[in-house]
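K.L.:
Fold the following and give me the result.
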Amino acid sequence: MPEPSTPLPPRPTGAGVFIVRNPQSGRDVIRRDPSDIIAERLPDARVHELRDDETLADVVSDAVAGDDPPAVLGVLGGDGSVSRMAHQARRHGLPLLVLPGGTFNHFARSIGVDTVDAAIDALVAGEGMPVTAAEVSTGAGEPVTVLNAVSVGTYPQVIAEREDRMDRMGKWLGGVAATWRALRDAVPVVIAQEGRRAKVWSVFVSVGRNAPDRVAMMQRQTVHDPLLDVRIHHARGSRLRAVASLAFGRRTIAILRAVGLMPPDSDVERLVVREFTVAVRTPDGAPSVYVHDGELEEQAPAGYRLHCVVVPDAVRVYAPTSAQT
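P.N.:
Take a look at the predicted model:
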C-alpha cells in the first residue's frame, strides 16, 4: 500500500531555509561542487559552512535563537551529518532538508534524494513525508537520533582503524588499509542480551525491516516501518568470513556467497523488535566503540550498555512524491 506523504511548506526561493554544509563530507569523492546549484536555485537560503571549531548543534542553536529563526533546517553532507541535523530538527520541531554530499548518502537514497537538485525539487514543491528513526543511548546522556543503522563489533573496529589513518591516507585508502588490518587483528566481542551471553563478530541494528540476506545493514530499506531489524553474527567462523559479512552491496554479497565467504544462515541470528538492549564487553586492546550512521562513538574501555528504541514519524523530511509509493 502507498506510504504516507506529508505536504510541507514550499520554499521556492529558499526563504526561511538554514543550510549547514560540512566541508569534510565526501572529500575523497570527485563531484561537482553543489554550492553554485544551491546559490542559483535557493538564492534566499542561508548557508553556513561548518568550521573545525564549531559543532552542528551549537550552530543550529544560535540560528534558532537569532532574530530571524529558520523554518527549515537543511544539511549538505554525508550520513553522519544528516543524522546529527535530524536530531536538531527533532529538537526544534522543524522539517529537514537533506542535500546529499557524502560518500554513500545512504539515507538520502532511502528517501529518493539522489542529487542536490532532487532535494531542491521537493523543497520547491513542498513534498515531504514523516520518517521513522531510532534513539540510541549508552548511559545517562541524551540519546542520539539514528536514521540508518547501529553496529558493534568488527565494523566499528574497522572504522576506528580507518579514522586513525585518514589524515595520512584519506578515507578510501584508509578504509582499504583498515580492512586488511581487520583480516589479521579483528577480535570478537562478548555480548549479553536478555540473560544470554555470546561471543559475536558483529551486531547490526537497522531502522526498519531490512533485506534478509544481509548481515551488515548500512542503508535502510523502508522509511516508515516502526521496527528494528537486528542481525547478530555469532563468532563461529574465521576473520575472513567476519570481514566478508560487512559487505552491503547486492552484487558483492552474491559473489561472496557464491564462493562460500558469507557466513551460513545458522551463524546469523535475526530479531525484529521495537526495542533492543545489549551489554557489550570488548577484549583488552580492542577499541570500545560503536557506530551509528557512519559516526564512531567511543565508550568506556570495560564495555558499555547499548539501548535502541524505534521512534515512529520522528522527523519530517522533504522528499519527492515518487519515492513515497
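K.L.:
only C-alpha atoms for contact and neighbour calcs from this point on.
P.N.:
OK.
K.L.:
All the helices of the stretch 101-250 of the chain, residue numbers only.
P.N.:
With DSSP state H, counting those that start in this stretch as the definition, the stretch 101-250 of the chain shows helices at residue ranges 106-110, 116-125, 154-185, 239-244, 250-258.
K.L.:
Enumerate residues external to stretch 97-108 that contact any of its residues.
P.N.:
Residues outside stretch 97-108 that contact it (C-alpha atoms under 8 Å, 6 or more residues apart in numbering): 25-29, 72-79, 82, 113-116, 119-120, 123, 147-148, 218-220, 317-318.
K.L.:
now the longest strand seen in the chain, how far from the centre of its chain.
P.N.:
Taking DSSP state E as the criterion, the chain has its longest strand at strand 304-318. Centre-to-centre, strand 304-318 and its host chain are 11 Å apart (C-alpha atoms, centre = their mean, to the nearest Å).
K.L.:
and the angle from it to helix 116-125?
P.N.:
60 degrees (axes from the mean of the first three to the mean of the last three C-alpha atoms, to 10 degrees).
K.L.:
In terms of secondary structure, what does strand 304-318 contact?
P.N.:
helix 79-92, strand 96-100, helix 116-125, strand 128-137, strand 275-281 (3 or more C-alpha pairs under 8 Å, 6 or more residues apart in numbering; DSSP states H and E).
K.L.:
Packed most tightly, which of those would that be?
P.N.:
strand 96-100 (a mean of 29; mean count of other C-alpha atoms under 10 Å).
K.L.:
the inter-axis angle of that one versus strand 128-137?
P.N.:
Using the same axes, to 10 degrees: strand 96-100 against strand 128-137 is 90 degrees.
K.L.:
In TSV: the helices and strands packed on strand 304-318, plus distance to L296.
P.N.:
Below are the helices and strands packed on strand 304-318 laid out as TSV (distance: least, C-alpha to C-alpha, whole Å):
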stretch	distance to L296
helix 79-92	9
strand 96-100	20
helix 116-125	26
strand 128-137	13
strand 275-281	15
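K.L.:
Now A125. Nearest residue, chain neighbours left out?
P.N.:
Using C-alpha to C-alpha, 6 or more residues apart in numbering and skipping residues adjacent in sequence, the residue nearest A125 is P10, 5.4 Å away.
K.L.:
From R84, how far out is that neighbour?
P.N.:
23 Å (C-alpha to C-alpha, to the nearest Å).
K.L.:
what's the answer for D265, then?
P.N.:
34 Å.
K.L.:
Start and end of stretch 268-283, how far apart?
P.N.:
Termini of stretch 268-283 sit 21 Å apart (C-alpha to C-alpha).
K.L.:
Sorry, slip of the keys, the one I care about is stretch 208-215.
P.N.:
14 Å.
K.L.:
which parts of that stretch are buried?
P.N.:
For stretch 208-215, burial by neighbour count (16 or more other C-alpha atoms under 10 Å) applies to 208-210, 214-215.
K.L.:
Please give the structure of this sequence too, so both can be compared:
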Amino acid sequence: MNRHLHRIHRADEIVFGRSADLRPSEVDRAMRFLSHAADKGVLWWCVAALLGLVGGRARRGAVRGLLSLAMASGLANGILKPVFPRRRPPARAWTNVLRGVPIPRSSSFPSGHSASAAAFTAGVALESPAAGAVLAPLAAAVAYSRVHNGVHWPSDVVAGLVLGGAVASGTRRWWAVRTEDPAELGRAVDAPALPEGEGLLVVVNPESGPESVDPSEEIATALPQAHVRALDTDHDFAAQLDAWVAEANPRALGVCGGDGTVVAVASAAARHSLPLAVFPGGTLNHFARDAGVAEISDTANAVETGHAVLVDQAVVHTDVEEPAPFLNTASLGGYPDAVRLREKWQPRYGKWPAAAAAMVRILSAATPLAITIDGRPVKVWMLFVGNGRYSPADQVPMSRPAITDGLLDVRYVRADRRASRPRLLFAAATGTLGSSRVYVRSLVPRLTVRVNGAPVALATDGEVVADARRFEFRTEPGAIAVYRPQS
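P.N.:
Predicted coordinates:
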C-alpha cells in the first residue's frame, strides 16, 4: 500500500511541477478567475439559472445538477477531508502575479471544487446530454485550475472528479431519469390520409402552453386545409366539441393544448369514432410525448400519410358524477387537494411556485385516507392510477414505456404501517422503494376503491373532477386511434 501511495505522490510531484513551470500567459488569468468563480459553487448556480431559462431537459438537468453538487460538496468537505487529511502542495513564489490563489487550511484530499464541478456537470448530462457536453470543458477547466493555482495535487483533483461523477450517477437510485423515448402503443390501423389537413378539425386551447407562443399559426401553415377552432374556456368543452363535429362533419379530430384539453378532445374522438391528431401545445405535453409526437410537424406528417396506432383510454366511474376518462393518470389523497390549492394560488404566484408550495402544504398536514381496494381495507397517504405501464417500477413513476395491453399501473403509500412516512422517505432516498412494505404497486385491468368516510377529491390528468366515495377504474383497450409518424 505504501509503495502505491509513494508512486501516486511521485506522479503528483511530476505533474504539479510541470504545471508550475509553465510560462506566464493569459491562461493564468483564466485559471485564477475560474477558481474564484467556483468558490462555494457560485459558478454552477449561475449556470443553473441560465439552464432554467432554457427550460425542458436543460432545466431538469440544472435541478439534478444542483442536488448532486450539494451532496458531493457535503461528502467531500464534511466527511472525506477530515477522515483523510493530506498536506496541500508547498507554497510557491510565482513569477506571475496572476498565478496562484490563497491556500486553504483544509485537507488537500479530495478537491471539493473538482467534486462539485463533476457532480453538477454529470447531473446535468443525465437529463440533457447536449447540455452536459457543453459544460464538460468548463468543469475540466475548473478542476485543472486547482492544480494550476497550486492548491491541490493532481490526484486530489482526480479523486474529486470521480467522487462527483459517482454521486451524480447515484441520484438515479432515488430519482429516475425521465426518458424522452415514446411509449409502446397498440397495433397500426387504417386512418384517413388528409393532404394539407383537408377534413381535419383542430381544437386549440388558447390558454395552454407559453403565452408568447401561438401554435395555431404553425398548425395552419403545416396543414393549410385544416379547420382550426379555439375553445371557449368559459363554457363546457364537450358541448362545444359535439356542436363543431356536427357542423363540420370532419374525418378526424385534432387537439393542441394541455393534458386536460387533450383528454376532452380524445373523449370526443372516441364518441364520434374519429381518429385523433395530437399537436404538442401544452406546458408538459405528457400524452403527446408518449405518443411520439414531439413537434407539430411530426403530427402534420402523420396526418398527411394516414399512419395511426391504437392507444388505451382509462375511465373512472364514481357515485356522483358522469364517467371521467383519462389518458395519463388519476389520483386520490393529497394530490387532488394540492391541485385545488395550486389553482387558488396560481394567479398570485405563478404555476410552478404555487404547485410546489401547495404540495408541501398539503403533505405536511395530510391525514391517512381509510379506503377499501378491491375489498381489502387499507389506510393510505395517496393513491396513483396510471393509464398504461409506468416506469420505474421501484421508484416514483417518471415515464411511461407502454400505453397498451389494457393495464392500469396502481401504486399507493400505506399509512397503516408503523412510522410509514419516515420509512417511505428512507426508502426513496436509498433507492429501496420497490422492496418497502409501505409502497405497493400492481398492474391490473380494473380497480374498485371505496372510501370509508367523507367524500374525497379525484384528480384526472391534473384536473380535479369530482368528490366521491366510490370509484371504479378500468381501461378501454385500443379505444382511440392516434396519428403517429412511422418510426
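K.L.:
Any idea what the TM-score is?
P.N.:
With the length set by TM-score structural alignment, normalised by the length of structure 1, the two chains reach a TM-score of 0.84; 302 aligned residues with a C-alpha RMSD of 2.7 Å.
K.L.:
Leaving out the residues flanking it, which one is nearest to whatever residue of structure 2 lines up with L8 of structure 1?
P.N.:
When structure 2 is aligned by TM-score structural alignment, L8 of structure 1 is paired with A191. Of all residues not flanking A191 of structure 2 in the chain, G306 sits nearest, at 5.1 Å (C-alpha to C-alpha, 6+ apart).
K.L.:
Look up how far A270 of structure 2 lies from L253 of structure 2.
P.N.:
Applying C-alpha to C-alpha to L253 of structure 2 and A270 of structure 2 gives a distance of 10 Å.
K.L.:
The stretch 1-150 of structure 2: helices as residue ranges?
P.N.:
Under DSSP H, counting those that start in this stretch, the stretch 1-150 of structure 2 gives helices at 2-20, 26-37, 42-54, 56-75, 81-83, 112-127, 129-148.
K.L.:
picking up where we left off before, rebuild the buried residues of stretch 208-215 of structure 1 as JSON lines, extending it with distance to G14 of structure 1.
P.N.:
As requested, these are exported to JSON lines (distance: C-alpha to C-alpha, whole Å):
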{"residue": "G208", "distance to G14 of structure 1": "31"}
{"residue": "R209", "distance to G14 of structure 1": "34"}
{"residue": "N210", "distance to G14 of structure 1": "35"}
{"residue": "R214", "distance to G14 of structure 1": "39"}
{"residue": "V215", "distance to G14 of structure 1": "40"}
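K.L.:
which one of the residues you listed sits closest to A177 of structure 1?
P.N.:
Each of these was checked against A177 of structure 1 using C-alpha to C-alpha; the closest is V215, at 21.7 Å.
K.L.:
Just to check, that closest one is in contact with R241?
P.N.:
No: between V215 of structure 1 and R241 there is no contact under C-alpha atoms under 8 Å: 11.2 Å.
K.L.:
what's the matching residue for H92 of structure 1 over in structure 2?
P.N.:
Match for H92 of structure 1 (TM-score structural alignment): H272.
K.L.:
Oops, could you answer that again for V59 of structure 1 instead?
P.N.:
V59 of structure 1 maps onto Q240 in structure 2, by TM-score structural alignment.
K.L.:
any idea whether its match is helix, strand or coil?
P.N.:
Using DSSP: H, G, I helix; E, B strand; the rest coil, the secondary structure recorded for Q240 of structure 2 is helix.
K.L.:
Quick check: chain neighbours aside, which residue is closest to it?
P.N.:
Q240 of structure 2 sits nearest to L231 (C-alpha to C-alpha, 6+ apart), 7.6 Å away.
K.L.:
ok, the one you found to L241 of structure 2 distance?
P.N.:
9 Å.
K.L.:
counterpart of T145 of structure 1 in structure 2?
P.N.:
Using TM-score structural alignment, T145 of structure 1 pairs with P325 in structure 2.
K.L.:
okay but that match is in contact with T318, surely?
P.N.:
No: with contact defined as C-alpha under 8 Å, P325 of structure 2 does not count as touching T318 (11.4 Å).
K.L.:
Would you format the helices of the stretch 101-250 of structure 1 as CSV with distance to P312 of structure 1 included?
P.N.:
Putting the helices of the stretch 101-250 of structure 1 into CSV (distance: least, C-alpha to C-alpha, whole Å) gives the following:
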stretch, distance to P312 of structure 1
helix 106-110, 16
helix 116-125, 22
helix 154-185, 26
helix 239-244, 32
helix 250-258, 27
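K.L.:
What's the separation between V144 of structure 1 and G260 of structure 1?
P.N.:
If you go by C-alpha to C-alpha, the gap between V144 of structure 1 and G260 of structure 1 works out to 37 Å.
K.L.:
Between the two, which has more neighbouring residues?
P.N.:
More crowded of V144 of structure 1 and G260, by other C-alpha atoms under 10 Å: V144, with 17 against 12.
K.L.:
centroid residue for structure 1?
P.N.:
Central residue of structure 1 (C-alpha atoms, centre = their mean): D293, 2.0 Å from the mean position.
K.L.:
between the helices of the stretch 101-250 of structure 1, which one is nearest to R270 of structure 1?
P.N.:
helix 239-244 (16.5 Å).
K.L.:
who touches the closest one?
P.N.:
With C-alpha under 8 Å, 6+ apart as the criterion, helix 239-244 of structure 1 contacts 154, 179, 182-184, 186-187, 201, 235, 256, 261-263.
K.L.:
Show me how to select, in ChimeraX, the buried members of those.
P.N.:
Selection of the buried residues among the contacts of helix 239-244 of structure 1 in ChimeraX, burial being defined by 16+ other C-alpha under 10 Å:
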select :154,179,182,183,186,187,201,235,256,261,262,263
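K.L.:
So of the contacts of helix 239-244 of structure 1, which two are at opposite extremes in space?
P.N.:
V187 and L256 (21.0 Å).
K.L.:
pretty sure R340 of structure 2 is in contact with G462, am I right?
P.N.:
No: taking contacts as C-alpha under 8 Å, R340 of structure 2 lies outside contact range of G462: 9.9 Å.
K.L.:
nearest residue to D467 of structure 2 other than its sequence neighbours?
P.N.:
A457 (4.3 Å).
K.L.:
which residue lines up with that neighbour in structure 1?
P.N.:
By TM-score structural alignment, A457 of structure 2 lines up with V289.
K.L.:
counterpart of stretch 267-274 of structure 1 in structure 2, which residues?
P.N.:
Stretch 267-274 of structure 1 maps onto residues 438-445 of structure 2, going by TM-score structural alignment.
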